[in-house]
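Visitor: Predicted model and sequence follow; I will ask about them next.
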Amino acid sequence: MFHIKTFNAIAPEGMARFEDENYTIDQDQAAHGIILRSEKLHGYDFPESVLAVARAGAGTNNIPVEELTKAGVVVFNTPGANANAVKELVVASLLLSVRPILQGANWVQSLEGDNLEEVAEANKKQFAGNELEGKRLGVIGLGAIGAMIANDAYRLGMEVMGYDPYVSVDTAWTISRRVKRAQQIEEIFTTCDFITVHVPLTEATRGLIGEKEIALMKPTTRLFNFSRGEIVDTDAVLKAINADELGGFTTDFADSKLLHNPKILVLPHLGASTEEAEINCAKMAARTLKRFLETGVIKRSVNFPTVEMSFQSPYRITIIHENTPNVLGQISTEIASLGINIDNMINRGRGDFAYTLVDVNVQDDAIMQRVKRHLEGKEHMIRVRTIKNTEVFNEWC
């Protein structure tokens, strides 16, 4: 039996995956899995029972990832599940930045009288704008969102340049060959008419765009931030805009300093605020968490490597351990000393930590508990689980 604790309102389409006899939801404080959206868990007293935390969203800065990693708790996110929602909002913001659509609509609402059509026609020139076609867009970060924006902007007739030194092979295959690749991020700053940022918030990306970077841009460049507020130095943006050294700024992160400026559009964090995105994120988070709890497979984790292996043996041992030499030898030796043959085994490391799956042909629960105790007593071990393959056992019964 697994106990799931939720924070925030998680779409029922996702939580439905836990509606069977093997799960309870928000009924037990000793949770095995946590699923959340924006709740801040820094300072939260995690029960020792927690094996994994799944965020129904891409960013995990509201989760104490480093603390959980040391405790052997796997943290998952849902990259790409809300990508289309964010992409559509960025494309809409690009259009709003060159066409004063909002201003024109608000002005019409202020009109009175019977000759509205004539008045609107006579004054529409004050809301004339520009077109995106032929302009250059720079996309910093070519993950799921950035790649979609790059492709759609090209389809709108824009010249697109992307920068991402860490772009994955899978993502690279999805990007149009007509999207130019910037070798240095400075190429984006110096040549683009529009710049949009789509990178995760880390110590390396905090303040990624500040005074020095803005100084490289054209005075007409429009900057967009739909990643995290801390990635762009808002004081530097204000200084540049007030000095006519930046054409405009659109952000999805409210900051009182940015309000009431005609060159700045502030949105109330609408990026993933669509029904479809919330459902997609909830489904992916629930599916990933459930698979890990039932099989030990790790996919889409932000703190541990991807480790997948077909589960066909009666039992699986999962081990989170320090990524040091000879640990695999210790694991194999300990299992062999108990007279157990290993059917299959896989190991992956990531930084200071590693994850190992070991499948064994054992049918006795007591023996597996003995294996668990022996491994837990070894140096460098952080967390050991044994998982019974219920499908295999049911076939024998």
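Guide: Arrived safely, thanks for sending.
Visitor: From here on, just use CA atoms for contacts and neighbour counts.
Guide: Will do.
Visitor: so where do the strands sit in the stretch 201-350 of the chain?
Guide: Ranges of strands within the stretch 201-350 of the chain are 222-225, 248-251, 264-266, 315-322, 342-350, based on DSSP state E, counting those that start in this stretch.
Visitor: Save those strands as a markdown table, and put in mean neighbour count and distance to residue 188 too.
Guide: As requested, the strands of the stretch 201-350 of the chain are exported to a markdown table (neighbours: other C-alpha atoms under 10 Å; distance: least, C-alpha to C-alpha, whole Å):
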| stretch | mean neighbour count | distance to residue 188 |
| --- | --- | --- |
| strand 222-225 | 24 | 11 |
| strand 248-251 | 24 | 16 |
| strand 264-266 | 19 | 21 |
| strand 315-322 | 23 | 40 |
| strand 342-350 | 16 | 31 |
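Visitor: try this one side by side with the last:
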Amino acid sequence: MFRIRTANKISPIGLDLFPRDRYEVASDLPNPDAILVRSADLHQVEIPETVKAIARAGAGVNNIPIELCSERGIVVFNTPGGNANAVKELAIAALLLSSRKIVDGITWAKTLIDKKDEVPELVEKGKSQFEGPELKGKTLGVIGLGAIGVMVANDATVLGMHVIGYDPYISVDAAWSLSRAVQKADTLESLLRQADYITIHVPLTEDTKGLINAERIKIMKKGARIINLARGGLVHEADVLKALTESRLSCYVTDFPNAELLSNEKVICIPHLGASTPEAEDNCAVMAVQQLMDYLESGNIKNSVNFPHCRLEQRSPYRLLVSNRNVPNMVGQITSILAGANINITDLINHHKDKYAYNIIDTEQEISEDILDRIRKVDGIIRVRAIKK
């Protein structure tokens, strides 16, 4: 029986996928095998020694202590693409909000509530102050061509925009999905020079923190508009606010409000609604649950942020799962121990990601606890687990 602790309210459409004869699911379970989380901050809680995996029903994993998990062999999953359509739709809305002064116009119209019969005339007289350019024919720069970026780029071409995309790490799947109408930028600076609108769809890392800053704003067209629905830290806010004051930028739309941003009339603050649709919550929950089940039952890894993608069809009754530091001769030491115990390997796969590696080893014979302990004692081994089909 696997024990799953939920750290947030998770969509029942996802939770219902857990077979109740094999899984126990609750928010207060002691000694869980895995944790399902949305926004709860796991930096502030003690993660039990029994935890083998954490699945985030969403894309960002800033609320999970990734390095700690990696050192303990805890596989951390996220659900890229599960909320992609929801964020894409909000990005298209943000383009329109940044351009047409819709928010300002609605706010102003509400001030006319006491004018009664004069409202239609006042609207006609006052509407010119909210004039804004159309999107058609303008240039959109999309930074990051993952699941969301590709969808935004494709839909923007349908709106008649000229779209430029930049992503030096674009995946094969994303490239296949990208419209042929989207132009590839060789450098970020090239994109920034050409774009009337810029939308950001990259993860927040040490390399991308403050991606949009004063130096890069100087490259942009005067009056450019920036959309950031990815992560607040991708933008150096002080530099953006200064550029707005100097009219170098026309508008900044963000899904990550704070007091300073809220006080600036050229900033449109959305209250973190990117993935706030029932469909996105359901999709992310389903993906998270399926990935957890596949890992717990079969050892397969898909969409992990700290361990490599690793999948092997199980044809033998016994399976050994080993996570280790990515150093030489680890596979050799593991297989030597198995060979010394007369355990025949029928299939094996080894993949690595940055500092860590993961092995799936199928065998004809069951591996005893004594052999598992010998493997655990090998220098560089992080976690060892055996499962039976």
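Guide: Noted; the coordinates are in hand. Small disclaimer: the values here were computed from a predicted structure and weren't measured.
Visitor: how about the strands of the stretch 201-350 of the first structure in TSV, adding distance to residue 309 of the first structure?
Guide: Putting these into TSV (distance: least, C-alpha to C-alpha, whole Å) gives the following:
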stretch	distance to residue 309 of the first structure
strand 222-225	39
strand 248-251	42
strand 264-266	46
strand 315-322	10
strand 342-350	7
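Visitor: biggest helix in the second structure, by residue count?
Guide: helix 278-298 (DSSP state H).
Visitor: distance of the aligned residue in the second structure for residue 161 of the first structure from residue 190 of the second structure?
Guide: Residue 161 of the first structure maps onto residue 164 in the second structure, with residues paired by TM-score structural alignment. To residue 190 of the second structure, residue 164 of the second structure is 9 Å away according to C-alpha to C-alpha, to the nearest Å.
Visitor: With neighbour numbers in mind, choose between these two.
Guide: Comparing residue 164 of the second structure with residue 190 by neighbour count (other C-alpha atoms under 10 Å), the higher total belongs to residue 164, at 24 against 16.
Visitor: Using the three-state scheme, assign the more buried one.
Guide: With DSSP: H, G, I helix; E, B strand; the rest coil as the basis, residue 164 of the second structure sits in strand.
Visitor: Is it correct that it is in contact with residue 138?
Guide: No: using C-alpha atoms under 8 Å, residue 164 of the second structure is not in contact with residue 138; the gap is 10.9 Å.
Visitor: what touches both of these two?
Guide: residue 195 (C-alpha atoms under 8 Å, 6 or more residues apart in numbering).
Visitor: didn't residue 214 of the second structure look like it was pressed against residue 237?
Guide: No: Residue 214 of the second structure is beyond contact range of residue 237, at 9.6 Å (criterion: C-alpha under 8 Å).
Visitor: circling back to that earlier point, quick one: the match of residue 161 of the first structure from residue 254 of the second structure, how far?
Guide: 21 Å.
Visitor: Repeat that for residue 308 of the second structure.
Guide: 32 Å.
Visitor: do residue 178 of the second structure as well
Guide: 25 Å.
Visitor: Next: residue 261 of the second structure.
Guide: In terms of C-alpha to C-alpha, residue 261 of the second structure sits 9 Å off from residue 254 of the second structure.
Visitor: which neighbours do those two share?
Guide: Counting by C-alpha under 8 Å, 6+ apart, the common neighbours of residue 261 of the second structure and residue 254 are 267, 269.
Visitor: list the contacts for residue 134 of the second structure?
Guide: Here residue 134 of the second structure is in contact with 99, 100 (criterion: C-alpha under 8 Å, 6+ apart).
Visitor: Tell me how far the counterpart of it in the first structure lies from residue 230 of the first structure.
Guide: Taking TM-score structural alignment, residue 134 of the second structure has residue 131 as its aligned residue in the first structure. Relative to residue 230 of the first structure, residue 131 of the first structure is positioned 30 Å away (C-alpha to C-alpha).
Visitor: what's the answer for residue 37 of the first structure, then?
Guide: From residue 37 of the first structure over to residue 230 of the first structure (counting by C-alpha to C-alpha), the distance is 19 Å.
Visitor: Between those two, which is the more surrounded one?
Guide: A count of neighbours by other C-alpha under 10 Å puts residue 37 above the other of residue 37 of the first structure and residue 230, at 23 against 16.
Visitor: That one touches residue 11, doesn't it?
Guide: No: using C-alpha under 8 Å, residue 37 of the first structure makes no contact with residue 11, being 10.2 Å away.
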